[in-house]
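> Just to be clear, the model below is a prediction. Sequence and coordinates:
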Amino acid sequence: MTGSEDSPSFRLAYVPGVTPDKWVRIWNERQPDVPLSLTQVPAAEASGVLLGGDADAGLVRLPVDRTVLSAIPLYTETTVVVVPKDHLVTAADEVTLGDLADEIALHPLDDVLGWERPPGRPAFERPATTADAVELVAAGIGVLVVPLSLARLHHRKDLTYRPVTDAPGSAVGLSWPEDAHTDLVEEFIGIVRGRTVNSTRGRRPAPAQAKDERAMPARSTRTAGRKQAPGKPSGGGARRGSGGAPKGGRRGRPRRK
């Protein structure tokens, strides 16, 4: 398993559309002795890569099987419709699924939105990949509804996109095998959650006894270890300059003016 004491390293899988660059940069700053390797995997294969031990953690499309994988959600993407630049849809700043009812909506086999019922009219056959669907949109065969990151990933100069306000969003999260929550995984969790390098999250609090000892004032080195004479008060007598005299002592006569 990666992250052994002999040669620690961290393997991160990520799905198309996700850009881990910022988190990788922070990792390299905080863990210069632990190399991080990146592997892009299709969204449908991400869980298998994690469970097969080929990655320590992954930036994946949610949901995942929570009986075997742990996951924390990071963000949910806006959903857009990809169309040719001269399409009628481009007249509006945003559209609804109802606006696409009469359009041929391409539904690739690697779709990540998990439709209960895809929008628009179905094409005669489903494209194998999102990249293939984008080519069909450019050919004027239909429109494509995808997360914004995938629209940007497959950008073409002759295509554009508009937000679809009532379409489902695609959630992205960090996931790892349930039984492999290592220290390196916890370190990457802290990075994606924005913890600072000095964050105390996950550290053990100081024992109560030690905390109490730190709170106690230090004893004077002049009195430490000194034995108290029998019959004498612990205060050591009256202080000089305190303005008072020992009890029962004689007072001097007042000076004449």
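Thanks, I have it.

> can we go C-alpha only for contacts and neighbour counts from here?
Will do.

> Secondary structure element holding residue 190?
Secondary structure from DSSP states H and E places residue 190 in helix 183-192.

> now for that helix, which elements pack on it?
helix 21-30 (3 or more C-alpha pairs under 8 Å, 6 or more residues apart in numbering; DSSP states H and E).

> by how many degrees do the helix it packs on and helix 183-192 diverge?
120 degrees (axes from the mean of the first three to the mean of the last three C-alpha atoms, to 10 degrees).

> what comes into contact with helix 21-30?
By C-alpha atoms under 8 Å, 6 or more residues apart in numbering, the residues outside helix 21-30 that reach it are 34, 35, 36, 188, 191, 192, 197.

> The same query, at a cut-off of 10 Å, please.
Outside helix 21-30, the residues that touch it by C-alpha atoms under 10 Å, 6 or more residues apart in numbering are 10, 12, 31-32, 34-38, 187-189, 191-194, 197.

> Comparison target below:
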Amino acid sequence: MDVDLRKLRYFVAVAEELHFGRAAARLHIAQPVLSRQIRALEGELRAQLFVRDKRSTSLTEAGRQLLEDARPLLASASALRRRVATADRGTFTVAFMPGITVTDAVGSFSSRHPDVTVELLRTTWADQTEVLHDGRADVSVVRLPVDRRGLSVRPLFGEPRVAVLRADHRLAGKESVLVGDLADEHLLNDPDAVPEWRDVAVELRDGTASRWQEFRSVEEKLEHVAAGRGIAVIPLSTSEYYTRPDVAHVPVEDLPPNEVCVAWVAARRSPLIFEFAELLRSV
């Protein structure tokens, strides 16, 4: 039996809304049509997916299992369509993190493949591998740590990390600092990205840490540093690229280098991917 992806999309909408009316509105279809499609899916799978009464809709155990499996399946199907479309257009997309330049590799690649259009996609900590899984990028130059599941990851280089402080901060102007010198500070990074700080952080020990905020860009994070809301730890190249007078950059001596790698979906066997990865490693 082949599972209809359209019915799966309908199912996920109902499972997320737990309300047939809202799900129908979200899908821009009539509620009776949605109900029929869900009943048809239940018939095909020979399993009840929802328990419905006049007051509520809830998932059965089979429904919960299907929701868990359907989301990555739909994401893979969407990524497949996107990759096929970009291949048809003759494009190759390279994603990269702030502070990283891919100019030399892109130039060499383009000279070898003048019929291929190289597109560039800037990423963040939040989506640097997501762009691979959803098909937006063919390769991604990432900064570790990342979730490596389903990916091939090859090292490129490492670079020192610096603490970014407000210009009038007590540590600004020092030649370097240690992680222990930052123990009293509020870190604007995800603590898991700087485990050495997490191990000594006062705000984590005494439970006064505020909820970590996800930033969409380096510029946004630097605005918070300049406003005195905390400090950040970023790679040296990123700090040099985003220079501004109201923040200071101080090397952190006892932090290991930030590792930069090239990553792609492991199941893909495109010669262009392997060639571009080798170009990155050579330059």
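The structure has been received and is ready for your questions. Note that the structure is predicted; figures quoted are calculated from it, not measured.

> Beyond the helix holding residue 190 of the first structure, next helix or strand please.
helix 208-215.

> Which part of the second structure matches that next one?
With TM-score structural alignment applied, helix 208-215 of the first structure matches no range in the second structure.

> What range does the helix holding residue 190 of the first structure cover in the second structure?
Across the second structure, the stretch matching helix 183-192 of the first structure (TM-score structural alignment) is residues 271-280.

> mean distance, that stretch to its aligned residues in the first structure?
Compared with the first structure after the fit, stretch 271-280 of the second structure shows a mean deviation of 1.2 Å (mean C-alpha distance after the TM-score superposition for the first structure).

> Could you give me the buried positions within that stretch?
Neighbour-count burial for stretch 271-280 of the second structure flags 273, 276, 277, 279, 280 (criterion: 16 or more other C-alpha atoms under 10 Å).

> Can you show me the helices along the stretch 151-283 of the second structure?
Assigned by DSSP state H, counting those that start in this stretch, the stretch 151-283 of the second structure shows helices spanning 195-198, 202-205, 218-226, 236-241, 271-282.

> Can I get the ones you listed in TSV including distance to residue 163 of the second structure?
Putting the helices of the stretch 151-283 of the second structure into TSV (distance: least, C-alpha to C-alpha, whole Å) gives the following:
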stretch	distance to residue 163 of the second structure
helix 195-198	11
helix 202-205	17
helix 218-226	10
helix 236-241	9
helix 271-282	27
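
> Can you mark which positions in stretch 27-45 of the first structure are buried?
27, 36, 41, 43.

> Among the residues you listed, which lie within helices?
Among the buried residues of stretch 27-45 of the first structure, the ones falling in helices (DSSP state H) are residue 27.

> Please identify which of the buried residues of stretch 27-45 of the first structure is nearest to residue 19 of the first structure.
residue 41 (12.8 Å; C-alpha to C-alpha).

> Aligned to the closest one, what sits in the second structure?
Taking TM-score structural alignment, the alignment pairs residue 41 of the first structure with residue 123 from the second structure.

> Tell me how far its match lies from residue 93 of the second structure.
Distance, residue 123 of the second structure to residue 93 of the second structure, using C-alpha to C-alpha, to the nearest Å: 12 Å.

> Now the common contact residues for those two.
Joint contacts of residue 123 of the second structure and residue 93 (C-alpha under 10 Å, 6+ apart) are 131, 140.

> How many residues are close by residue 99 of the second structure?
15 (other C-alpha atoms under 10 Å).

> residue contacts, it?
218, 234, 235, 236, 237, 238, 239, 240, 241, 242.

> To which residue of the first structure is it aligned?
Using TM-score structural alignment, residue 99 of the second structure lines up with residue 17 in the first structure.

> Assumed that match was part of a helix.
No: read with DSSP: H, G, I helix; E, B strand; the rest coil, residue 17 of the first structure is coil and lies in no helix.

> List the contacts of the match of residue 41 of the first structure.
95, 96, 97, 98, 129, 130, 131, 140, 141, 142, 216, 217.

> what does residue 150 of the second structure give?
Per C-alpha under 10 Å, 6+ apart, neighbours of residue 150 of the second structure: 132, 133, 264, 265, 266, 267.

> And those, which of them are buried?
Using 16+ other C-alpha under 10 Å, the buried members of the contacts of residue 150 of the second structure are 132, 133, 264, 265.

> Among those, find me the one that's closest to residue 222 of the second structure.
Closest to residue 222 of the second structure, out of all of these and judged by C-alpha to C-alpha, is residue 132, at 27.1 Å.
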